[in-house]
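K.L.:
just to be clear, the model below is a prediction. Sequence and coordinates:
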Amino acid sequence: MPLIDPVLLKDRLATQSGRFDVDALDECDSTSSELLRRADRGAPSGTVVVADRQTAGRGRRGRQWLSQPEQSLTFSLLWRFPGNAMRLAGLSLAVGLAVAEALEQLGAQGVRLKWPNDILLAQGDGFAKLGGILIELTSDRRGAQAVIGIGINLAPPAGDLLQPAAGLGQAMRQVPERHVLFAAILERLAVILDLFAVHGFPGAKTAWQRLHAWQDMPVSILGEERVITGTCLGVDDDGSLLLQTESGIERILSGDVSLRRA
């Protein structure tokens, strides 16, 4: 399978093409690690690194995310915001919304969101992981910068997995050509990130809850020290998870939890 061609991608981005500077690599350790190195050298907002193969891709909680061109689309996007990183609460949820809406626009059905950074696919009475997001934030005198890593399964991953996994081909009749898919995601990201820069996460909260996999359902939150059970009310304006328990509403602030249907 050939590399992503930035020229072909630019044609498909149309009016948004000037917002992105895309570099396609055959292989790298991690697109986010590579982009962080470029950011340190002054890379502008909108810089994108996409790789057909990652040898040390990073996922949530230090997990590895490996990629192959026929099985996944993996890339990282650098985006700069005014102010400090404290203003970026809920950014991973807004990014997840952008990806999910792009997939819906291409005809995918059953795409859902899991707090704080997973893209899911409804299967029967459960869900399988379709993709993931990892955001790394830093601040300096110029403002805040986010390196946004995104991985989407085109085909279900093979091997022993910690949780059920799905491929985009299970959500639609035919997986779009990779340039079409990539352009659709980048275009929607530009719209949502512009909205986020002005309004923060509150501007995306209602849309995110429309796609929330466990909205108003009984769930269990498995933390490091305790299990919390209640009804998931969605998210607060800062992106924290809201859980109705017997003792009242609890706000779950840390993303280092395991969320399961009760």
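P.N.:
It's in. In this text the structure is predicted, and so the values were computed from the model without any measurement. Residues are numbered from 1 along each chain as shown.
K.L.:
C-alpha from now on. contacts and neighbour counts both.
P.N.:
Noted.
K.L.:
this structure: strands as residue ranges?
P.N.:
In the chain, the strands defined using DSSP state E lie at 21-28, 47-54, 72-81, 111-114, 118-123, 126-140, 143-153, 218-222, 227-235, 241-245, 248-252, 258-261.
K.L.:
how far does the fourth one sit from its chain's centre?
P.N.:
In other words, strand 111-114. Relative to the centre of its chain, strand 111-114 is centred 10 Å away, using Cα atoms, centre = their mean, to the nearest Å.
K.L.:
below is structure B, check it against A:
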Amino acid sequence: MQWPVQVVGATGSTNADLVAAVRRGEGGPRVLAARRQDAGRGRLDRGWSSPDGASVAVSWLWRPARPQRDRTWLPMVVGLGVVDAVRALGLRSVALKWPNDVVVPAGPRSDGEQGATTGLRKLAGVLVEVATAPDGTAHVVAGVGLNVGQQSDDLPVPSATSLLLATGRDPGFDAALDALVVHVGRRLDDWGSGAARDAALREDYRTACTTPGRVVHVRTPGGSVDGTAEDVDDDGCLVVVTDDGTRHRLSAGDVEHVR
């Protein structure tokens, strides 16, 4: 698939802009990137803003040919593409925390640090949304926020990091955007090619995901679950086994790696 790219100087949210475009009857495929984003959103409606040129806010818009039941893996497929891009930019230690937080190793969290995961720092986030056109057709908007050149004081929380902090080198906005467009686009093309590629995508995701095998605390819409993450199943659910042996299949949640 060809992904035409538009870059703007600043916007509130690249995802919101593309969702609005779909509702006006505009289609894709297309990519919208911003050098500065002031009102982005992450999962669970967390804010995500980015200073001018120091990070990449980018969103993909397309109308998927695959049915809705096949889209549960899309957020993880996008996260896997971000991992590919970051590795291409020279950071080999990057991984995924279920479902699609892009993380890198770091020292243990400090006392009083909230929302962090022991030994990991968040480098990028992913948000996938469905937008409905006036004719009733469903389109997908997939957004990525990647921290590129921020110093520690530029980051909103101590549990975040940037490519500059993780590698000592700032690749720059253009190189980071190019890598994301290539590698996320490639993973989306793999997913879009149909079920023939699904097994390979799932295996690549499980290899990149650092959550299975960890003791975790998961906040879900229905309450919290504490236990050991056993696997990510074929539906993309995180399987957590609690101390009493109960297995929970979690389709959504905010995961903290306890150890």
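P.N.:
Sure thing, it's come through. Computed from a predicted structure; not experimentally measured.
K.L.:
still on that earlier bit, now the strands of structure 1 as CSV including mean neighbour count and distance to residue 9 of structure 1?
P.N.:
CSV is the format used below for the strands of structure 1 (neighbours: other Cα atoms under 10 Å; distance: least, Cα to Cα, whole Å):
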stretch, mean neighbour count, distance to residue 9 of structure 1
strand 21-28, 16, 9
strand 47-54, 24, 12
strand 72-81, 24, 14
strand 111-114, 25, 24
strand 118-123, 22, 23
strand 126-140, 19, 21
strand 143-153, 22, 17
strand 218-222, 18, 41
strand 227-235, 20, 35
strand 241-245, 19, 36
strand 248-252, 15, 39
strand 258-261, 15, 36
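K.L.:
which one, of the ones you listed, ends up nearest to residue 208 of structure 1?
P.N.:
Between residue 208 of structure 1 and the strands of structure 1, the tightest spacing by Cα to Cα is seen for strand 111-114, at 7.5 Å.
K.L.:
average offset between that closest one and structure 2?
P.N.:
Between strand 111-114 of structure 1 and its aligned partner residues in structure 2, the average distance after superposition works out to 0.9 Å, using mean Cα distance after the TM-score superposition for structure 1.
K.L.:
corresponding residues in structure 2 for that strand?
P.N.:
With the alignment judged by TM-score structural alignment, the segment of structure 2 matched to strand 111-114 of structure 1 spans residues 94-97.
K.L.:
circling back to that earlier point, and residue 212 of structure 1, which of the strands of structure 1 is closest to it?
P.N.:
Comparing the strands of structure 1 against residue 212 of structure 1 with Cα to Cα, the closest turns out to be strand 111-114 (4.8 Å).
K.L.:
centroid residue for structure 2?
P.N.:
In structure 2, the C-alpha nearest the mean C-alpha coordinate belongs to residue 126, at 2.6 Å (Cα atoms, centre = their mean).
K.L.:
number of nearby residues for residue 213 of structure 2?
P.N.:
The local packing of residue 213 of structure 2 (other Cα atoms under 10 Å) involves 13 other residues.
K.L.:
and residue 14 of structure 2, what's its match in structure 1?
P.N.:
With TM-score structural alignment as the criterion, residue 14 of structure 2 lines up with residue 31 in structure 1.
K.L.:
please apply the same query to residue 56 of structure 2.
P.N.:
In structure 1, the residue paired with residue 56 of structure 2 is residue 73, using TM-score structural alignment.
K.L.:
and its match, what does it touch?
P.N.:
Shown here is residue 73 of structure 1, whose contacts under the criterion Cα atoms under 8 Å, 6 or more residues apart in numbering are 50, 52, 67, 151, 152, 153, 154, 178, 182.
K.L.:
now structure 2: which of those match?
P.N.:
Contacts from the contacts of residue 73 of structure 1 that recur in structure 2, judged by both residues aligned by TM-score structural alignment, their matches' Cα atoms under 8 Å, are 50, 52, 67, 151, 152, 153, 154, 178, 182.
K.L.:
was I right about residue 171 of structure 2 contacting residue 147?
P.N.:
No - contact criterion Cα atoms under 8 Å: residue 171 of structure 2 and residue 147 do not qualify, at 10.9 Å.
K.L.:
list residues touching both of these two?
P.N.:
Shared contacts of residue 171 of structure 2 and residue 147, defined by Cα under 8 Å, 6+ apart, comprise residue 163.
K.L.:
which non-adjacent residue is nearest the equivalent of residue 244 of structure 1 over in structure 2?
P.N.:
Under the alignment defined by TM-score structural alignment, residue 244 of structure 1 corresponds to residue 241 in structure 2. Excluding the flanking residues, the one nearest residue 241 of structure 2 by Cα to Cα, 6 or more residues apart in numbering is residue 247, at 4.5 Å.
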